[in-house]
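K.L.:
Sequence below, structure please.
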Amino acid sequence: MSEIAALPFRPDAVIFDMDGLMIDSERVSIACWSEASAAMGIALPDGFFLQMVGLGDRDCERLLLQHIDEARIASLFSNCHDLYEARTQAGLPLRPGILELLDLLKTHGVPRAVATSTRQPRANRKLAASGLLPYFDAVVTSSDVQHPKPAPDIYLRAAQQLGKDPARCLALEDSPAGTRAAVAAGMTAIQVPDLVHPDDSLRALGHRIVDSLHDVRALLVPWLAAAP
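P.N.:
Presented below is the predicted three-dimensional model:
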């Protein structure tokens, strides 16, 4: 890990994104979007689906409307959903370091929540299939809020469910949209980029950017080790 500023406090809670951060699902999702669009004869610009990483359904629809009509979007969503469900029934691979990080937080009694753009009941199914659901005290999804990421609503709702001040929460994200949501919620954000790397406008937010969840764990250890 390159030199990253130490955390300013021991977090009262840690709030996790799901796809791309804990579960290695974004590659599967993009593959399903590509396969479904190809099967329908829909041609989209190279790298188009990367723009959708971390966004809720409505924002994905707005992007697609720039290229195809509403009726085809509905069919594309349905076809992609079927492909994705078939590929995720048995669970998806976990991102490196997630279990070690969750075990550390559990050992030290730090409350944990999920804040994901995935809707229910899919979010709980994915967490359960991946063995992660028992680690969390709350799961907040885009089904629970009016405005999905990059709005702060999901993170604020997660903090509320844990009974914690957002300013005392640590938020972990991989995507630009999710990182913006966490920062807008007033949380200390750490980004662990997966498929989409931060550009200059995102870096201007001043949040911490690390290479892996192992690096996040290393930032937390000094605070947790010093705790009574």
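K.L.:
C-alpha from now on. contacts and neighbour counts both.
P.N.:
Fine.
K.L.:
Just want the most central residue of this structure.
P.N.:
Central residue of the chain (Cα atoms, centre = their mean): D17, 2.9 Å from the mean position.
K.L.:
need the contact list for that one.
P.N.:
The contact partners of D17, taken as Cα atoms under 8 Å, 6 or more residues apart in numbering, are 114-116, 171-174, 178.
K.L.:
Could you dump those into TSV with neighbour count, secondary structure and distance to L220 added?
P.N.:
Listed next are these as TSV, based on neighbours: other Cα atoms under 10 Å; DSSP: H, G, I helix; E, B strand; the rest coil; distance: Cα to Cα, whole Å:
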residue	neighbour count	secondary structure	distance to L220
V114	27	strand	18
A115	28	strand	20
T116	28	strand	22
A171	28	strand	12
L172	28	strand	12
E173	29	strand	16
D174	28	coil	18
G178	29	helix	21
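K.L.:
Please provide the structure for the following sequence as well, for comparison with the first:
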Amino acid sequence: MTPTLRTLSNWSPEAVVFDCDGTLMDTERHWQDARNRAFREFGLLPPPGFAERAKGVHYVDCGRLMAEETNKPELAVELTAALLGHFLALVSEDPLTMPGASEFVRALSGRLPLAVASNCPLEVVEESLGRAGLRRHFGHVVVPTVPPEEPDAPPRDGERPQVVRPKPWPDVYATAARLCGVLPGAALAVEDSLTGVESAWRAGLRVLGVGPLPDGDDTGHANAWVTALDGPEVQEWMRGWPAGASSGTVPDHQRGDSL
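P.N.:
Take a look at the predicted model:
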């Protein structure tokens, strides 16, 4: 049974952390197009159902999955590079926000600390949000600092870096909540993929799923699921949130490895 917004109606967050692709930005179709272009570039056919399996997956993992599922594991590095290159070109040409996302962010800006937690490279998130006019509303952007195949990367030059692993590890959401100055349980994550939902849940955030329901209506650990952020029930719930301590609109960014 799909969890409805009623499960969160008596609770209000002290900070909100958004996923980017498919939640704020309508970039999933760009990723799909980029995957198809990368497949064609190497003369490969996308395996059936690959788009759903790739949703929310870190692009390095996606490139490796593309190689494995076409029985071309030796092309993992080349497919990953092609995937990212095609995506950057597409998102630069056509940055679109998801229904209600822009209005939702602007309505909260200045009321609560806002952050973005994404599996995408920092330049992709910055480019997407910047071109859509949303970047200034977020105090922090958190992205992985190590590729998915190196979650236990050793310190460099004798220093111990802040390791932020990609979703479904909890790191990006846990880091974002900390940067917003709230406990994880006081923050709301807004996500469109089961990979992201798992990441936020593991970090201890409450989770609002948004968009089409995943295959089989399995919403994972989402506390509630809505079709879009501009629905009347979402707007009514959001208007009742008390204004908390906010960092306001901050033009600079924070990466996990700068903490």
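K.L.:
gap between the residue nearest to the centre of the first structure and L65 of the first structure?
P.N.:
26 Å (Cα to Cα, to the nearest Å).
K.L.:
from what I can see M187 of the first structure touches A159, true?
P.N.:
No: counting by Cα atoms under 8 Å, M187 of the first structure stays clear of A159, with 9.6 Å between them.
K.L.:
Comparing these two, which shows the higher neighbour count?
P.N.:
Taking other Cα atoms under 10 Å, M187 of the first structure and A159 do not tie; A159 has more neighbours (30 against 26).
K.L.:
so the more buried one is in which element?
P.N.:
helix 153-162 (DSSP states H and E).
K.L.:
Same question for W169 of the second structure.
P.N.:
Counting by DSSP H and E, W169 of the second structure is part of no helix or strand.
K.L.:
which residues does the residue mapped onto it from the first structure contact?
P.N.:
Using TM-score structural alignment, the equivalent of W169 of the second structure in the first structure is A151. Counting by Cα under 8 Å, 6+ apart, A151 of the first structure makes contact with 180-181, 184.
K.L.:
ranges for the helices of the stretch 1-150 of the second structure?
P.N.:
28-41, 50-54, 59-69, 76-93, 101-108, 122-131 (DSSP state H, counting those that start in this stretch).
K.L.:
In a markdown table, list those along with mean neighbour count and distance to S9 of the second structure.
P.N.:
Output for those, formatted as a markdown table (neighbours: other Cα atoms under 10 Å; distance: least, Cα to Cα, whole Å):
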| stretch | mean neighbour count | distance to S9 of the second structure |
| --- | --- | --- |
| helix 28-41 | 19 | 29 |
| helix 50-54 | 15 | 30 |
| helix 59-69 | 20 | 35 |
| helix 76-93 | 18 | 35 |
| helix 101-108 | 16 | 17 |
| helix 122-131 | 18 | 29 |
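K.L.:
secondary structure element for the closest residue to G100 of the second structure other than its chain neighbours?
P.N.:
Among residues not flanking G100 of the second structure along the chain, D230 sits closest, at 4.2 Å (Cα to Cα, 6 or more residues apart in numbering). Using DSSP H and E, D230 of the second structure sits in no helix or strand.
K.L.:
burial measure for the aligned residue in the first structure for D230 of the second structure, as a count.
P.N.:
The alignment partner of D230 of the second structure in the first structure, by TM-score structural alignment, is H214. Applying other Cα under 10 Å, we find 16 residues neighbouring H214 of the first structure.
K.L.:
do the same with the one 10 residues further on
P.N.:
Other residues within reach of L224 of the first structure, judged by other Cα under 10 Å, total 17.
K.L.:
And the contacts of the host helix or strand of it?
P.N.:
Using DSSP H and E, L224 of the first structure sits within helix 213-226. For helix 213-226 of the first structure, contacts defined as Cα under 8 Å, 6+ apart pick out 1, 6-7, 9-10, 96-98, 100-101, 104, 108, 190, 192, 210.
K.L.:
buried set for it?
P.N.:
213-217, 220, 224 (16 or more other Cα atoms under 10 Å).
K.L.:
re earlier: check the contacts of D17 of the first structure and tell me the two furthest apart.
P.N.:
V114 and D174 (13.2 Å; Cα to Cα).
K.L.:
Which one of the helices of the stretch 1-150 of the second structure lies nearest to G220 of the second structure?
P.N.:
helix 50-54 (14.9 Å).
K.L.:
Over which residues of the first structure does that closest one lie when aligned?
P.N.:
Going by TM-score structural alignment, helix 50-54 of the second structure sits over residues 48-52 in the first structure.
K.L.:
again, but for stretch 134-145 of the second structure
P.N.:
Going by TM-score structural alignment, stretch 134-145 of the second structure sits over residues 132-143 in the first structure.
K.L.:
How many neighbouring residues does G56 of the second structure have?
P.N.:
25.
K.L.:
go on, G47 of the first structure?
P.N.:
10.
K.L.:
picking that back up, can you tell me how far the match of W169 of the second structure is from L83 of the first structure?
P.N.:
28 Å.
K.L.:
again, but for P121 of the first structure
P.N.:
P121 of the first structure is 17 Å from L83 of the first structure, by Cα to Cα.
K.L.:
tell me which of the buried residues of helix 213-226 of the first structure is nearest to P166 of the first structure?
P.N.:
Using Cα to Cα, the buried residues of helix 213-226 of the first structure come closest to P166 of the first structure at L220, 17.5 Å.
K.L.:
Give the aligned equivalent of K164 of the first structure in the second structure.
P.N.:
Looks like K164 of the first structure aligns to V182 there (TM-score structural alignment).
K.L.:
That match and V16 touch, don't they?
P.N.:
No: here V182 of the second structure does not reach V16: they are 10.0 Å apart, not a contact under Cα under 8 Å.
K.L.:
buried residues in the match of stretch 134-145 of the second structure?
P.N.:
Buried residues in stretch 132-143 of the first structure (16+ other Cα under 10 Å): 132-133, 135-136, 138-143.
K.L.:
Turn those residues into JSON lines, including distance to M22 of the first structure.
P.N.:
Formatted as JSON lines, these follow (distance: Cα to Cα, whole Å):
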{"residue": "L132", "distance to M22 of the first structure": "9"}
{"residue": "L133", "distance to M22 of the first structure": "11"}
{"residue": "Y135", "distance to M22 of the first structure": "12"}
{"residue": "F136", "distance to M22 of the first structure": "12"}
{"residue": "A138", "distance to M22 of the first structure": "15"}
{"residue": "V139", "distance to M22 of the first structure": "13"}
{"residue": "V140", "distance to M22 of the first structure": "15"}
{"residue": "T141", "distance to M22 of the first structure": "15"}
{"residue": "S142", "distance to M22 of the first structure": "17"}
{"residue": "S143", "distance to M22 of the first structure": "20"}
